[in-house]
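Participant: okay, here's the prediction I keep looking at, along with the sequence it came from:
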Amino acid sequence: MNGAISGRTAAEVADSVRALLERGALAPGDTLPPVRALAERLGINRNTAIAAYRQLAQAGLVVALGRGGTRVVGRPGIAQEGYGGDGALRDVGSGNPDPRLIPDPSAALAGVAGRPVLYGEPVIDPGLEAWATGWMAPDLAPADRMALTVTSGAVDAVERLLAQALVRDDAVALEDPCFLASIHTARLGGYRAVPVPVDAEGMTVDGLRAALADGVRAVVCTPRGQNPTGAALTGRRAAELRAVLRDHPYVLVVEDDHFSMLSQRPFHSLIGPDHRRWALVRSVSKFLGPDMCLAVAASDPETAERLAMRLSPGTTWVSHLLQRLVHALVTDEEVVSAISRAGAHYAERNSAFVARLARHGIAASPGDGLSLWAELPVAARPVSEHLARRGWLARTGDEFRLADTGAPSPHLRVTVHDLDDDGAESLAADLEAAVAAVRAGDR
């Protein structure tokens, strides 16, 4: 195996290992050569070999086991958002909005066609641009430097923002626990994800300070409706984070305010008035439906210009028909009222379920978002297995963690807003029984 790996640079060595995996010459469980031995055989610097192994680890293809060496784990299956694959179980881990609360676009569709849009025209439809300016500018201290871009959803925006600012092996600060799509983005981009702990007030100050000391070139933060915890930045915490970032004005700060119009919490930004590289991203998917793949990114002009290179007219712009449809919906008073009612409904159902869990001896926080974060007195994974036997499919906190603490997560993320009272009581009772079974050692 030592003789089969080749290359002079870290990227070439890593690509060589990938090729061996693809051809079946390497398999999960195989151990790679020690760094020193590989470096000596290839005639490269030891740090080059270390960097190659780090790239492979970031891609999830190998794991470093200390004295046990570096072992191949194959391409891992990463958890996906949305419905689970087993239709026999009632899915309370999907994180989906209630389809009954998504506005019907039928009436608006008839009036959005307009004239055809041709190659070379502006990528943002004028009506949407005017509305989005009013949506974004009041929440940005550096609004006088704001430029708008439209992307195919929030995940697309974050991916493009990181791609124009980072190169492979750059470090990016992500919340921990983390939105699953952010884990995907970091892994596929080859970035080094630096975990920043999250508490009830959002991203922690000490965590951000440590990440900046570790050399991160970008920070991705969810100011409210944090997935999976439901945390929202408080005014005090946002001010503390801005103070930490003041000495790092060229670190790209991306705020993913995906829950925006549904949120029951005020918006607080960690983008200071003098910060140089920043973007605020707001999508419409949570309140107009996941299939409405559109997000608005407000950013500094340099970042917007770099984004524009990746969203050129004629190849990768967002359909003007979709932009006009979104504009028609978000400027309809009845639709806006329906969105407001939906946000209140999600908050009320989550709060009611938290109170129900408390009566069953389980702690949880309603937070802000479509799901809630339950903290169990035992490991969550065996509890989820017991719930599956009782007909429920839930997500454990292990799927959302970046830092490997060596201990199983005690958290469950559950989506309960579409359960009626009987269903909510049944889930709470089954959850209490599952916790009791795990405590009793009944695996």
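Facilitator: Done, it's in.
Participant: going by C-alpha atoms from here, please, whenever you check contacts or count neighbours.
Facilitator: OK.
Participant: other residues contacting stretch 319-327?
Facilitator: 105, 108-109, 112-113, 117, 123-125, 127-128, 131, 284, 292, 294 (CA atoms under 8 Å, 6 or more residues apart in numbering).
Participant: mind listing what's buried along stretch 370-384?
Facilitator: 370-376, 378-384 (16 or more other CA atoms under 10 Å).
Participant: an error on my part: the question was meant for stretch 400-408.
Facilitator: Neighbour-count burial for stretch 400-408 flags 400-402 (criterion: 16+ other CA under 10 Å).
Participant: Asp430: how many residues sit nearby?
Facilitator: Neighbouring residues of Asp430 were enumerated by other CA atoms under 10 Å; the total is 20.
Participant: need the contact list for it.
Facilitator: Each residue near Asp430 by CA under 8 Å, 6+ apart is listed here: 387, 390.
Participant: ok but it is inside a strand, no?
Facilitator: No. When DSSP: H, G, I helix; E, B strand; the rest coil is applied, Asp430 is found to be helix, with no strand at that position.
Participant: now it: how far from Ser106?
Facilitator: From Asp430 across to Ser106, the span is 40 Å (CA to CA, to the nearest Å).
Participant: how far away is Ala141 from Ser260?
Facilitator: Counting by CA to CA, the gap from Ala141 to Ser260 is 17 Å.
Participant: between the two, which one's more packed in?
Facilitator: Taking other CA under 10 Å, Ala141 and Ser260 do not tie; Ser260 has more neighbours (23 against 16).
Participant: could you find the closest non-adjacent residue to that one?
Facilitator: Once flanking residues are discounted, Ser260 sits nearest to Arg282: 6.6 Å by CA to CA, 6 or more residues apart in numbering.
Participant: need the three-state assignment for the one you found.
Facilitator: With three-state DSSP as the criterion, Arg282 reads strand.
Participant: what's around it, how many residues?
Facilitator: 26.
Participant: now Val63
Facilitator: Neighbourhood size, Val63 [other CA under 10 Å]: 20.
Participant: which ones are touching it?
Facilitator: Each residue near Val63 by CA under 8 Å, 6+ apart is listed here: 57, 70-73.
Participant: which one of these sits closest to Phe267?
Facilitator: Closest to Phe267 out of those is Ala57 (36.2 Å), distances taken as CA to CA.
Participant: run through who's touching the host helix or strand of that closest one.
Facilitator: Under the criterion of DSSP states H and E, Ala57 resides in helix 46-58. By CA under 8 Å, 6+ apart, the residues outside helix 46-58 that reach it are 9-11, 13-14, 35-36, 38-40, 62-64, 169, 187, 190-192.
Participant: narrow those residues to those in helices?
Facilitator: Among the contacts of helix 46-58, the members found in helices (DSSP state H) are 10-11, 13-14, 35-36, 38-40, 187.
Participant: among those residues, which ones are buried?
Facilitator: Buried among those (16+ other CA under 10 Å): 10-11, 13-14, 35, 38-39, 187.
Participant: please go through this structure and pick out the longest helix.
Facilitator: Ranked by residue count and defined by DSSP H, the top helix of the chain is helix 333-359.
Participant: another structure for you, compare them:
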Amino acid sequence: MDVTIDGRTAGDIAASVRALVDGGALAPGDPLPPVRTLAAQLGVNRNTVVAAYRQLAQAGAVVTRGRAGTRVAGADHLPEEGFARDTVLRDVGSGNPDPRLLPDPAAVRVPPAAPVLYGQSTLDPALATWATDHVTADCPRELRVSVTGGAVDGVERLLATTLAPGDLVALEDPCYLTSISTVRRAGYLPVPVTVDAEGMTVDGLRAALTAGARAVVCTPRAHNPTGASLSERRAAALRRVLAPHPNVLVVEDDHFSLLSRSPYRSVVGPRHARWAVVRSVSKFLGPDLRLAYVASDPETAERLAARLGPGTTWVSHLLQRTAAALLTDPATHDLLARARDRYAHRNAAFVDLLASRALAATAPDGLNVWVALPAPSSDVTARLMRRGWLARDGADFALERRVPRAPHLRLTVHDLDDDDAVRLADDLAAATRPAGRPSR
């Protein structure tokens, strides 16, 4: 590194780095000196440099990668959920719900209410009552309900109540795409915890806690991308692993709650101090409603409330009242029942189509099918593109890209008609065959 960072205080050192970035002397991706090295060069305590790097990470100017060091932040093109932009291909990797199975907000009567002003409660009473009753049925303990602008917003704010840049977070591997970007862009360090057919693994969680993870993000059911849900045996084992760590924040992202065919099984024990359950309405009321309800222990709720101030960033009461009206409407629950059956039936039918073509796939719960491949996933996705399909490479969900793992695709097929499903299954079978081998 041929540039000079100077300063005696954390603020001065951070300002020096930012000036070098602004002036072009440091470019995105360039490494910063190790903490000990820079502290020795400047003649300051290493904690001063740690504080400077923390300020830079909080400002989004640098990214901390643990043993890989600290680098100047750039345009971080992490994979994202949703439809691909500007493609003529049939997108079967979006992870979206079927819009035909989402209720129409205009079809319900939203009760009139007085305007909500600065300083008033951030919670709509009707939604708070419904959410409290709904979560208490699964979490019979003292809790408080908050409302955030969707699950991503909720998880991001919850982690920020506890963590500082550089702190370790236990994440499932493979991992939901947005959780990966949330953790990395905040400057936290993800610790992979392997997921199998019963959910987050015991050995993986134990290793993450031993490494010093200060927070855990877990999907209790309909894990994205694999569809796995925690078994009671696995949930109990995870509770035992967490018992000696009551102050580790455990966030359960129960994104598929009202659509799930699996029971809710929590990893949070009765004496665990810091916990939260996040339930978004995106999968069953629509992503554009931008709302999730969060149940948590009182201390976590207080910390979260400080980040949802009644003068700044609360969730619109108009949205909250709309959500409450939909969630208490019998027609919505009829539609949810149809959606639950539709997703399960279409996914299971596609798994059977692949099985008849000697391809293994699972879809135990959720919106997607997780397909095991006999060939590299990048090769298969490229071959599918030539046949008109845009699939989601399973490697996108890996926390550790450098670790070889079994190749997979995640496919969203519930909106395909029968003919298109057969065509996709045929094309996928052809795309996985070695070159030169004819079809049967």
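Facilitator: That came through, no problem. Please read these numbers as outputs of a predicted model, since none were measured by experiment.
Participant: could I get the buried residues of stretch 370-384 of the first structure as TSV with secondary structure and distance to Leu26 of the first structure?
Facilitator: Formatted as TSV, these follow (DSSP: H, G, I helix; E, B strand; the rest coil; distance: CA to CA, whole Å):
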residue	secondary structure	distance to Leu26 of the first structure
Leu370	coil	42
Ser371	coil	40
Leu372	strand	41
Trp373	strand	39
Ala374	strand	40
Glu375	strand	40
Leu376	coil	40
Val378	coil	38
Ala379	coil	34
Ala380	helix	34
Arg381	helix	31
Pro382	helix	33
Val383	helix	36
Ser384	helix	34
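Participant: now render those as a markdown table, adding distance to Leu21 of the first structure.
Facilitator: A markdown table is the format used below for these (distance: CA to CA, whole Å):
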| residue | distance to Leu21 of the first structure |
| --- | --- |
| Leu370 | 39 |
| Ser371 | 38 |
| Leu372 | 39 |
| Trp373 | 38 |
| Ala374 | 39 |
| Glu375 | 39 |
| Leu376 | 39 |
| Val378 | 38 |
| Ala379 | 34 |
| Ala380 | 33 |
| Arg381 | 30 |
| Pro382 | 33 |
| Val383 | 35 |
| Ser384 | 33 |
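Participant: and stretch 365-377 of the first structure, how far out from the chain's middle?
Facilitator: Computed by CA atoms, centre = their mean, to the nearest Å, the chain-centroid distance of stretch 365-377 of the first structure equals 17 Å.
Participant: ok, now stretch 407-418 of the first structure?
Facilitator: Remark: stretch 407-418 of the first structure is offset 16 Å from the chain centroid, using CA atoms, centre = their mean.
Participant: residues contacting that stretch, please?
Facilitator: With CA under 8 Å, 6+ apart as the criterion, stretch 407-418 of the first structure contacts 92-96, 98, 228-229, 345-346, 349-350, 353, 370-381, 394-398, 424.
Participant: give me the element the aligned residue in the second structure for Leu233 of the first structure is part of.
Facilitator: Under the alignment (TM-score structural alignment), Leu233 of the first structure pairs with Leu230 in the second structure. Secondary structure assignment for Leu230 of the second structure, by DSSP H and E: no helix or strand.
Participant: contacts only, for Leu230 of the second structure.
Facilitator: Applying CA under 8 Å, 6+ apart to Leu230 of the second structure gives the contacts 198-200, 220-221, 265.
Participant: and it, how far from Ala337 of the second structure?
Facilitator: Using CA to CA, Leu230 of the second structure is found at 22 Å from Ala337 of the second structure.
Participant: likewise for Asp393 of the second structure?
Facilitator: In terms of CA to CA, Asp393 of the second structure sits 30 Å off from Ala337 of the second structure.
Participant: which residues touch Gly311 of the second structure?
Facilitator: Counting by CA under 8 Å, 6+ apart, Gly311 of the second structure touches 118-119.
Participant: please apply the same query to the one 3 residues further on.
Facilitator: For Trp314 of the second structure, the contacting residues are 122, 147-148, 308, taking CA under 8 Å, 6+ apart as the criterion.
Participant: and those residues, which two are furthest apart?
Facilitator: Greatest spacing in the contacts of Trp314 of the second structure, by CA to CA: Thr122 and Thr148 (9.8 Å).
Participant: anything in contact with each of those two?
Facilitator: In terms of CA under 8 Å, 6+ apart, Thr122 of the second structure and Thr148 are both contacted by the residues 308, 314-315.
Participant: dump those residues to a markdown table, plus secondary structure.
Facilitator: A markdown table is the format used below for these (three-state DSSP):
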| residue | secondary structure |
| --- | --- |
| Leu308 | coil |
| Trp314 | coil |
| Val315 | coil |
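Participant: where's whichever residue in the second structure pairs up with Gly423 of the first structure, which helix or strand?
Facilitator: In the second structure, Gly423 of the first structure lines up with Asp420, judged by TM-score structural alignment. Assigned by DSSP H and E, Asp420 of the second structure belongs to helix 418-432.
Participant: also Ser179 of the second structure?
Facilitator: Per DSSP H and E, Ser179 of the second structure falls inside helix 177-185.
Participant: centre of the chain versus that helix, how much separation?
Facilitator: In terms of CA atoms, centre = their mean, the centre of helix 177-185 of the second structure is set 7 Å apart from its chain centre.
Participant: how far apart are that helix and its match in the first structure?
Facilitator: In the superposition against the first structure, helix 177-185 of the second structure averages 1.3 Å from its aligned positions (mean CA distance after the TM-score superposition for the first structure).
Participant: what's the matching range in the first structure for that helix?
Facilitator: The aligned range for helix 177-185 of the second structure in the first structure is 180-188, by TM-score structural alignment.
Participant: roughly how far does the aligned partner of Gly314 of the first structure in the second structure sit from Tyr118 of the second structure?
Facilitator: With TM-score structural alignment as the criterion, the equivalent of Gly314 of the first structure in the second structure is Gly311. Going from Gly311 of the second structure to Tyr118 of the second structure by CA to CA gives 5 Å.
Participant: from memory Ser16 of the second structure sits against Thr9, does it?
Facilitator: No. Counting by CA atoms under 8 Å, Ser16 of the second structure stays clear of Thr9, with 10.6 Å between them.
Participant: and Arg36 of the first structure, what does it touch?
Facilitator: By CA under 8 Å, 6+ apart, the neighbours of Arg36 of the first structure are 46, 49.
Participant: so in the first structure, which strand runs the longest?
Facilitator: Ranked by residue count, the top strand of the first structure under DSSP state E comes out as strand 192-199.
Participant: who are the packing partners of it?
Facilitator: Using 3 or more CA pairs under 8 Å, 6 or more residues apart in numbering; DSSP states H and E, the elements in contact with strand 192-199 of the first structure are strand 171-176, helix 180-189, helix 205-213.
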